[in-house]
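J.: Need a 3D model of the sequence below.
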Amino acid sequence: MSVAGWTLDFAPLLGWGLVVGLLVLALLAAAFAWWRGLRGWGWRLAAGLAAAAAMAGPMLETGVRRGLSDIVLLVEDHSASQSLPGRAAQLAAASEAMAAQIAARPDTELRRVTLGDDPDGTLLGDAITRALAAEPESRLAGVIVITDGQVHDPAALPAKAPAPVHVLLTGQEGDWDRRLVIEESPGFGLIGQPVTLRLRVEDQGAVPDAVAGRAATLRLSLDGGDEQTVAIPPGMPLDIQVTPEHPGQNVVALALDPPDAGPPQLTELNDRAVVRIEGVRDRLRVLLVSGEPHPGGRVWRNILKSDTNVDLVHFTILRPPDKMDGVPVDELALIAFPTEALFHDRIGDFDLIIFDRYRVRGILPPQYFDNIRRYVQGGGALLVASGPEMAGVESLHLSPLGAILPARPTGRFLDAPFRPQLTDAGRRHPVTAALPGAPGGGGAPWGRWLRMGEVVADPGAEVLMTGEGDHPLLIAGRAGAGRVALLTSDQVWLWGRGFEGGGPQAELLRRVAHWSMKEPDLEEETLSVSVTDGATLAITRHTMDDAIGPVRITRPDGSTATLVLEPEGAGRFSGRFPAPAPGLYRLAEGGLTRVVAVGPAAPREFEQTVADSTALEPLVAATQGAVLPLSEGVPDLRTVAVGRQAHGQGIARPWIAITPRGAEAVEGLAVRPLLPAWAWLVLIAGLALAAWLAEGGRLGSRRSEVSGVQR
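T.: As a prediction, this is how the structure comes out:
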């Protein structure tokens, strides 16, 4: 409704200082006239006041004022913790009841603010601050917040508000919950070395007597393996050791068994946790045994020494036994080389042994080669780069190592230039797949090599590269639990020198060495998964086969699903699976398994699940609002004057109040001077003339004459 009205405003002509000065001068002049007994002092004062008023520039504002409705904010917390038993129904009922009561009030508008999930938790402080800033302060009559009190940004809460803030708390009085807390967990761990996790079980809320103080049963598994069980008393930290078993991510799954007595807890989501430990190797220990000197003799040494994570022991034969120059053996070196320690006592300390153009000439006894064979079969790694010696009687193939090498020499050595080529298996195998400049890849062709040995690959070995006449050039094989790689040419150094354009020498040799040491990224058969776009599993399967089966996915609740992966190239299949809920997912295909956690290790929304208004109480108290549990019912809504207590207890149930603001908007404003300038001039002149006449006696005598006539 619009109402017409007027107001008086001022616009000083020469500033308020001159107006005040003129007013003071008028008062002093009138006081002096009164003190002297002059009869016109009153007229003099009136003239001075009129002059001061004229200089103040009084303006009459006439306009139409329209009353504005009040605004009530209804903030609804729909975060994940509100999905706990009973809370969603309380939230819906309270929201509709409050909205109906507000809508029933005249000249009152409702602003509903909905707060959802956020990776950082319930950002209720930010939501309230933004909602207050979006509305004019003069119209805000109240704020009603329906929440469980879990605020993860308390610093963002405003210190006060222009209207009462009320909190309606979801949850029940008897709510309780048990939570698994990860106090300490390392992000990295050495493979094969135990690391320590520090855990604690925390009970919250009204813990039933049947559960209070009783130990909880914890189940622990690494990468989906066999479970271990541990008893943990509530409130007492417990250290548990786990051992990373492989490079890359090792996933430790932890879960508490539900209590076997008392009423159920609020949720089991915070009874589980996932710890990701990145398995890293300690410094890699490599033993390089160099035989006959040749132009590429320093290739392996340079590559290995350039890697700061590699500890290299280099055993080099500079003078073969058949070179008789008369120099005593004990004078050939400054120190005696510890062959027995390397090849007998400490051989198991090495991650990789490399033989580069080594001839069997009696320097190393046969039992040392037998030790190397057992080392490989027990899980070690061996790499042989051979030259012309492999076609003769001094070949390593004729030593005890011949039993584990992946190919057999024919006795021929081919002195003919050739360009290395990838086989079908080589295009799939991670050691040689996508090598820079690979044939058929569209890049510059690889340079040629000049010679190679002729071998026959074992049936179980993988030929990755071929040379002259399609004879095997690079062969990868397995021996027991270990791995063996064989390079049948000593010409790889030509690539490093840029001969005819060169080739990826360093990358090839690095991949061969790391594949031998079982680097996860270079495995032929792998199942990998990562979490993208918040909650989508990106699954990739590498294989040497042409086809694979569907991936079986086990969800956190135990239900299963299958996903057919689509081919993406030689030996590569991929697919995407939307995860319906946070938790631990297990994937399996072709004997390979993988475990991945979706969402945070311990969701922040469920760290504290029992309703608690502590964070909001200072704001509520500062605005004379109230905190009321919805378990006792939805309160009534009333109105009170600004500054009064805005809550109380009614006959049937408690009540909360809003404060009507009575805000107005001005429409059609018109401004005009109170008097025109000539009227002010006439008024001031008239009052001054009256003062003069009174002081001269004329005004008084005229009145006396009139009075005498009348008498």
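J.: contacts and neighbour counts: CA atoms only from here.
T.: OK.
J.: Would you map the helices across the stretch 1-150 of the chain?
T.: 16-35, 41-56, 87-103, 124-134 (DSSP state H, counting those that start in this stretch).
J.: For the residue lying closest to residue 612 once chain neighbours are set aside, give me its contacts.
T.: Closest residue to residue 612 apart from its sequence neighbours, by Cα to Cα, 6 or more residues apart in numbering: residue 149 at 4.9 Å. Residue 149 sits next to 169, 611, 612, 613, 614, 615, 616 when contact means Cα atoms under 8 Å, 6 or more residues apart in numbering.
J.: repeat for residue 499
T.: Residue 499 touches 447, 448, counting by Cα under 8 Å, 6+ apart.
J.: neighbours of the closest residue to residue 64 other than its chain neighbours, just the number please.
T.: What sits nearest to residue 64 in space, not counting adjacent residues and going by Cα to Cα, 6+ apart, is residue 4, at 4.2 Å. Around residue 4 there are 13 other residues, counting by other Cα atoms under 10 Å.
J.: For residue 4, give its distance to residue 69.
T.: Residue 4 sits 18 Å away from residue 69, going by Cα to Cα, to the nearest Å.
J.: try residue 321
T.: Taking Cα to Cα, one finds residue 321 at 106 Å from residue 69.
J.: Let me have the helices of the stretch 1-150 of the chain in CSV, extended by mean neighbour count and distance to residue 222.
T.: Compiled in CSV, those are given as follows (neighbours: other Cα atoms under 10 Å; distance: least, Cα to Cα, whole Å):
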stretch, mean neighbour count, distance to residue 222
helix 16-35, 16, 83
helix 41-56, 22, 86
helix 87-103, 17, 35
helix 124-134, 17, 37
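J.: nearest to residue 376, of the ones you listed?
T.: Closest approach to residue 376 among the helices of the stretch 1-150 of the chain is made by helix 124-134 (60.4 Å; Cα to Cα).
J.: Let's see this one next, to set against the first:
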Amino acid sequence: MTGQIMFDPLVPVWVLIALAVLCALGVSVALWRGLSGWAYRGLAGLVILAALAGPVLQSEDRAALSDIVLMLVDQSASQKLADRAERTEAAAETLAASIAGRENTELRRINVPDGPGDTGTEMMAALAEAMAQEPRGRIAGVIALSDGIAHDMERVPDVPAPFHLLHTGKESDWDRRLSVTNAPAFAILGEPVTLTLRIDDTGSAPVAEDGRAPLEISVDGGEPDSYMVPVGRDIELPVTLPHGGRNVIQFVVPEASGELTDRNNAALVQINGVRDRLRVLLVSGEPHPGGRTWRNLLKSDASVDLVHFTILRPPEKQDGVPVSELSLIAFPTRELFLEKIEDFDLIVFDRYQRRGILPSIYLENVARYVRDGGAVLVAAGPDYATADSLYRSPLSMVLPASPTARVLDETYVPKVSEAGQRHPVTAGLPDQDHWGPWLRQVDVNPDAGTVLMTGFEERPLLVLNRVDQGRVALLASDHAWLWARGYQGGGPQLELLRRLAHWLMGEPELEEEALWAEATGQSMRIIRRSLSEDVGAVTITTPSGDIAEVPMAEVSPGRFEAFYDGPEIGLYRLRNGEEEAVIGLGPAAPREFVETIASDAVLAGLIEARDGGSFALEDGLPSVRNVREGRPAAGRGWIGLTPREAYETLDIARTPLLPAWAVLLLTGLMIVTGWLREGRR
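T.: Take a look at the predicted model:
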């Protein structure tokens, strides 16, 4: 029970002031005139003014409230290193028992797990949420059991009590960390790209031999190459990508004896390999309405360097024109087809027939070029059905279909075959039910490869094949240009020919047999493209060597997908039949393992601002004592809590100090006494 005097005026304050002024003037006049009762009249005025001020005695019935101590228990990934988790839990239990034994004190335990994704330890967010659930006037202190690494210090709340850190590190802790500080997302094939790496030893690390440490580098999960590299400074490493598409490069520093963890000893870098320029040789034979089709297509692609020769005048034409004037420039056949043929990514023969311009030895070299990894496309017209056909040359060894000598001048609408529905060159071509017709087709018999499109009476129209390391395609019609002109609705001529050219040049996205995965956090979407109707399950090897079988489901013709949640961060190997792929899950450098040495450096500002302290658990658990607010709350072997003396008011009672009868009695007594005093005089 407590009491205090309060005022509850019966009239506005300005009225009280005005009455007080009038009373003072009246008493002054009485004093000036020498009236002996002026003092009693003044006392009467004071009694009236005091009564109007409404003095009351307020009594409160209070119930004391306990102090609240917030204990933050860090349970993030970095707290699971060595024996930190066990020491933290033991200290939390001991501290909880100590605070429970204190009079009028309650403990609130807040577990702080890993933040979502790779956000690290969100200790301040957990503290702010806990403080929002408790009255600020009851919080006597905050104690954090942690390694001291918080990743959301920008969200520090206004802590109204001492903040203490009991960190879980040891003096002997040390760790070795690998980081990739510079890695481009794309690189040009055949040109070295520079990656910047760094190996750092932190904590009480032993001195590395010769200041160097081992480093292993592997590409796409292959056998690693080992090197000795310097510790504590940036390492510039030139890397040349082995293939187009995604290249997964893994860097690993073998675990050293005594270091805290090897979780930060590896880094994955995923770089997409792209070609700088694609060189295409286009040889056009007899002129025809679609002669510019291939040229326009290839010139529209900024990544293609096109070398184009058109044979406008056959050698057998005899009109007396000197040989030196038959062309603007000489056709450098020897240079192109013998000396520099390997420089081209694709050779296109557009309605070309043998006329003695390219000797058989040149065409034989083209066939060898295909077997060694080159690509040839034959866009055939009636020339392919004649005795001078390219098929009647050494090039027949790699061509996928032989001519029957028939040219079909019939109207037909090209159709995508069943295999073509699954092949990325022709799969999903738009508006297949509204394509316009073509008017000519060369009749061929497919000898090898895959028929992607058919024409008149379902005869082969587009045939693709792989020959050793190279690729070859035959388009048995010279009327693709009708689609470009919009004849009877046209068709996707540009898209079809673009896909065809890029498949021949080895575009990874157009591979008909392919396996790859796309990562989102710790999940991956596995994609398998195949011409087969069933591909079975994908075998996944985790970073730790565990094996998982994931069945694939067909989502569209030739495309199979599955989803898999990776249990750990690192490099995963995928295998399905002859196809293999690798993918890295999780961040290249998990935030929880960037800094693993326990320290109070991050929380130092908050600790100092709230007069708290920092202690190592390996030195023992400090005692807990009370300190007054504003005083240092930590010392040698002890931490302080500030008693808040909070209370809850149960009842309030108000008693007037001047009852009405007392006011009337005192006022009358003073006035009568003053009157009598003046009457005697």
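J.: now what about the TM-score between them?
T.: After superposition, the two chains reach a TM-score (TM-score structural alignment, normalised by the length of structure 2) of 0.91; 679 aligned residues with a Cα RMSD of 3.1 Å.
J.: Residue 321 and residue 69 of structure 1: which is more packed in?
T.: Shown here are residue 321 of structure 1 and residue 69; by other Cα under 10 Å, residue 69 has more neighbours (18 against 12).
J.: Mind telling me what the more buried one corresponds to in structure 2?
T.: With TM-score structural alignment as the criterion, residue 69 of structure 1 lines up with residue 66 in structure 2.
J.: Do I have it right that its match meets residue 138?
T.: Yes - if you go by Cα atoms under 8 Å, residue 66 of structure 2 and residue 138 touch, sitting 7.0 Å apart.
J.: Mutual contacts of those two, please.
T.: Residues touching both residue 66 of structure 2 and residue 138 by Cα under 8 Å, 6+ apart: 645, 646.
J.: So what's the residue count around residue 395 of structure 1?
T.: Look at residue 395 of structure 1: counted by other Cα under 10 Å, it has 22 neighbours.
J.: now residue 563 of structure 2
T.: Neighbour tally, residue 563 of structure 2, other Cα under 10 Å: 17.
J.: got a list of what the residue nearest to residue 127 of structure 1 when sequence neighbours are not counted touches?
T.: Among residues not flanking residue 127 of structure 1 along the chain, residue 115 sits closest, at 7.1 Å (Cα to Cα, 6+ apart). Residues in contact with residue 115 of structure 1, defined by Cα under 8 Å, 6+ apart, are 75, 76, 77, 78, 79, 122, 123, 124, 127.
J.: Aligned to residue 115 of structure 1, what sits in structure 2?
T.: Residue 115 of structure 1 maps onto residue 112 in structure 2, by TM-score structural alignment.
J.: repeat for residue 347 of structure 1
T.: By TM-score structural alignment, residue 347 of structure 1 lines up with residue 341.
J.: Verify the stated contact: its match with residue 369.
T.: Yes - look at residue 341 of structure 2 against residue 369 with Cα under 8 Å: they come within range, at 7.4 Å.
J.: Please identify which helix or strand holds residue 356 of structure 2.
T.: For residue 356 of structure 2, there is no enclosing helix or strand under DSSP states H and E.
J.: what's the mean deviation for whatever helix or strand residue 482 of structure 2 lives in versus structure 1?
T.: Residue 482 of structure 2 is part of helix 481-484 when elements are defined by DSSP H and E. Once fitted to structure 1, helix 481-484 of structure 2 is off its aligned match by 2.5 Å on average (mean Cα distance after the TM-score superposition for structure 1).
J.: give me the stretch of structure 1 that that helix matches.
T.: Under TM-score structural alignment, the match for helix 481-484 of structure 2 is residues 493-496.
J.: Could you report the neighbour count for the counterpart of residue 356 of structure 1 in structure 2?
T.: The alignment partner of residue 356 of structure 1 in structure 2, by TM-score structural alignment, is residue 350. Neighbours of residue 350 of structure 2 under the rule other Cα under 10 Å: 27.
J.: cool, the one 4 residues further on as well?
T.: Number of residues near residue 354 of structure 2 (other Cα under 10 Å) recorded here: 20.
J.: Which residue ranges of the stretch 551-681 of structure 2 form helices?
T.: According to DSSP H, counting those that start in this stretch, the helices that the stretch 551-681 of structure 2 contains are 604-609, 660-680.
J.: Tell me the helices and strands packed up against the first one.
T.: Contact analysis of helix 604-609 of structure 2 by 3 or more Cα pairs under 8 Å, 6 or more residues apart in numbering; DSSP states H and E lists strand 163-167 as its packing neighbours.
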